[in-house]
Each structure stands twice: as C-alpha cells, then as structure tokens.
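[1] Here is a sequence together with a model predicted from it:
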Amino acid sequence: MSRILLVIDRVGYYVAGAYLVVASIALFALVPMAGWLVFGRYVLNASPTWVEASSLILMLVVTFGIAAYAVRTGEHLSIDFVRESFPKPVERAMRFACHVVLTVFGAWMATASWANVVSNWSRDIPLIHIPEGVRHIPLLVGGAGIAVFSLIHALKMIVLKDGEDAAS
C-alpha cells in the first residue's frame, strides 16, 4: 500500500508542476493584456472590451492553479505556530484534520463548479463569445487538485511509518 501511495504521490508531483506551468503562462499572458487595456484606454481613448473578461478568467486560472500547487507542496497559507505549540500527538492530529477539511472543501468546490460549468455552458460571455461555463473550469480543476493533494497528504500520514506528510 505504501509503495502505491508513493507512486501516486510522485505522479502528483508532476501534476502539480503542470498546475504551476499553466498558472505561470496565464500570469505571463495577463501582463501584456493589462498593458493593452491601459494603452487602449488612455492613449487610443478606446478600451478594448475583450481584455477585462479575458483577464478575469486568467486570474481564476492563476489563483486556483497556484492554490492547488501550494497544497501539494505544503506552501499554502496556514498558521503553523498555533499547531506547533501543542505536543507532537496533538500537532499530528491537527495536521491530519487540516488535510481532511481541505479534502472535503476541494471536493465540494470541484462538485459545485462542475454543476456551474454544466448549467452555464449554453450561455455566452458577452464580450468574448465563449461559453459562460468556462469561467468555472479553473475552480473545478483547482478544487479537484486541492482535494486530491490533500487526500494524498492525509493518506501518507496514515500509511507511512514516519508519518510525515511533507511534499517530496
């Protein structure tokens, strides 16, 4: 069981890398888009309408892609000093509980986002003429990543002898 879990964890390493690459590309695309928006608004006196709607989608890709990546690598926002002030068994239980809560939250986020993708797919985003459901895909993918990566951390705490859940 532990060997299978380690293989799954190693695959998670590469999947998290893909999250990082996609989020980085989205962030890289946002910079010239914002520049074009400012140039269009203040120099040409004609704002490009597609930039704002496109930028919002790219911001979702960046935010939720990095959130999933950070859960995998253990770099997500957390208040460690509270947990670390307790004795080791309590700290370990709190760390495990955090992974369980994040697993449930990520699964809920992915499920709710899937419902939004399906229910909004038939409508278009007015300025860029793509399905409204596209706005919810980054939440779906990010939530799934958060759920899976948190579940892997929790399972590693149960299965592995040393009980470490740090990302490798």
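    Okay, I see it.

[2] Please count neighbours and contacts with C-alpha atoms only from this point.
    Noted.

[3] All the helices of the chain, residue numbers only.
    Shown for the chain, the helices assigned by DSSP state H span residues 2-42, 49-73, 80-84, 88-120, 137-159.

[4] name the helices or strands packed onto the first one?
    Secondary-structure packing of helix 2-42 (3 or more Cα pairs under 8 Å, 6 or more residues apart in numbering; DSSP states H and E): helix 49-73, helix 137-159.

[5] switch to 6 Å and redo it
    The contact analysis (3 or more Cα pairs under 6 Å, 6 or more residues apart in numbering; DSSP states H and E) places helix 2-42 against helix 49-73.

[6] got another, please set it beside the one above:
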Amino acid sequence: MMDKASALLVRLGAFGLIAMTAVIGWQVFGRFVLDSSPSWSEQTALVLMIWYVFLAAAAGVWERFHIRIEILEHRLSPPAIRWIRITIHLLIAGFGLVLAFYGAQLAWLVRDHVIPSLGISRAFAYLPIPLAGLLMTVFSIGRVRLRWRNEA
C-alpha cells in the first residue's frame, strides 16, 4: 500500500511540474508574443509548485530518494546502521508531525485570505504542508517497521 501511495504522489508531483511548466510557458508567450501576460499565471505556478514539491518530498521519505550522508554508516556494524536508520526515521516522523501541526495552523489562519488573481483561499496553497507532514510521518513509521523486522 505504501508503494502505491508513494507512486501516486510521484505521478502527481510530475503532473504538477508539467502543469507548472505549461503555465509558465503560456506566461512567457503572452508577455513576449501577445504583449499581455495572463494575470493568473504567476500565482497558479506558485500554487502548483508548492503542491508538487511537498507531495514529492513526502514520497521521497518512502522511496528514499532524499540526499543523505553515509560516511558514518561505512564505519559501523550492520546492527548499528540499523539503529541509526531507525532513529533517523523516528526523527523524520517527528518532523512530519511538526509540519502537519504547524502547517494546519498556517492553513487555518489564512483561510479567509483570497489569492486575488485566482479567487481561491490562500489555505488551498498551504494545504499540502500538513498533508505532506502526515504522509512523511506515516512513511517514516512504515520504514521503521520494516527496519525493525530487518526487511529494508
């Protein structure tokens, strides 16, 4: 189930990147060819970027494609490496909870603010922060379970 959720997040992130590229392409075309940039393009690109970056960051916890430094691991025994990785994932889970809690507060505080060029609540732009925090926590706990059972 975690593999499917992560794959979906990666696909959504890729779609968001493609959509943002199309929006920016339209903005450039409008500015330099039509001499009139669409008013919605910049804010749309920013909202898309927030969404795809946070979704991809959450998927990266499960897929393990985030940057890490392995120099310490090369000097330790396999059981010590296992415990370090469990500890790291517990820290990531804690960080995910912080993102979820404070991201939800941020989205709640700006719920009445409207993005003028889009006519939508600013909370929509910040919703991926708590969502990604929860997903990071779930994925990290899943990794801890696998490490605990020596499966990954």
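    Ah, there it is. Please read all numbers here as calculations on a predicted model, not as lab measurements.

[7] Assuming the best superposition, what's their TM-score?
    The pair, once superposed, lands on a TM-score of 0.92 when counted by TM-score structural alignment, normalised by the length of the second structure; 152 aligned residues with a Cα RMSD of 1.4 Å.

[8] I'd like the helices of the first structure laid out as a markdown table, including distance to residue 129 of the first structure and mean neighbour count.
    Shown next, in a markdown table, are the helices of the first structure (distance: least, Cα to Cα, whole Å; neighbours: other Cα atoms under 10 Å):
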| stretch | distance to residue 129 of the first structure | mean neighbour count |
| --- | --- | --- |
| helix 2-42 | 17 | 15 |
| helix 49-73 | 9 | 20 |
| helix 80-84 | 45 | 12 |
| helix 88-120 | 13 | 17 |
| helix 137-159 | 16 | 23 |
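
[9] closest one to residue 128 of the first structure among these?
    Comparing the helices of the first structure against residue 128 of the first structure with Cα to Cα, the closest turns out to be helix 49-73 (5.5 Å).

[10] In TSV, list the helices of the first structure along with distance to residue 130 of the first structure.
    TSV is the format used below for the helices of the first structure (distance: least, Cα to Cα, whole Å):
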stretch	distance to residue 130 of the first structure
helix 2-42	17
helix 49-73	10
helix 80-84	42
helix 88-120	11
helix 137-159	13
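
[11] Nearest approach to residue 126 of the first structure belongs to which of these?
    helix 49-73 (8.8 Å).

[12] Tell me roughly how far the closest one lies from the second structure on average.
    Between helix 49-73 of the first structure and its aligned stretch in the second structure, the superposed structures give an average distance of 1.0 Å (mean Cα distance after the TM-score superposition for the first structure).

[13] whereabouts in the second structure does that helix align?
    Under TM-score structural alignment, helix 49-73 of the first structure corresponds to residues 39-63 of the second structure.

[14] what separates that stretch from the chain centre, distance-wise?
    Centroid separation for stretch 39-63 of the second structure versus its chain: 7 Å, with Cα atoms, centre = their mean, to the nearest Å.

[15] Pull the residues that contact that stretch.
    If you take Cα atoms under 6 Å, 6 or more residues apart in numbering as the criterion, stretch 39-63 of the second structure is touched by 6, 9-10, 13, 16, 20, 23, 66, 117-118, 125, 128, 132, 135-136, 139.

[16] re the thing from before, minimum distance to residue 165 of the first structure: which of the helices of the first structure has it?
    That would be helix 137-159 among the helices of the first structure, by Cα to Cα, at 5.1 Å.

[17] Which residues does the closest one contact?
    Against helix 137-159 of the first structure from outside (Cα under 6 Å, 6+ apart): 60-61, 64-65, 68, 72, 96, 99, 103, 106-107, 109-110, 113, 163-165.

[18] and it, how far out from the chain's middle?
    The answer for helix 137-159 of the first structure is 10 Å, by Cα atoms, centre = their mean.

[19] do the same with stretch 114-128 of the first structure
    20 Å.

[20] How about stretch 17-33 of the first structure?
    13 Å.

[21] try stretch 36-43 of the first structure
    31 Å.

[22] Same question for stretch 42-56 of the first structure.
    Taking mean C-alpha positions (Cα atoms, centre = their mean), stretch 42-56 of the first structure and its chain are 27 Å apart.

[23] First-to-last residue distance for that stretch?
    Start-to-end span of stretch 42-56 of the first structure (Cα to Cα, to the nearest Å) is 21 Å.

[24] same question, stretch 124-140 of the first structure
    Note: stretch 124-140 of the first structure ends 19 Å apart using Cα to Cα.

[25] so where in the second structure does it end up aligned?
    Going by TM-score structural alignment: stretch 124-140 of the first structure matches residues 114-130.

[26] same check, this time on stretch 16-30 of the first structure
    Aligned using TM-score structural alignment, stretch 16-30 of the first structure spans residues 6-20 in the second structure.
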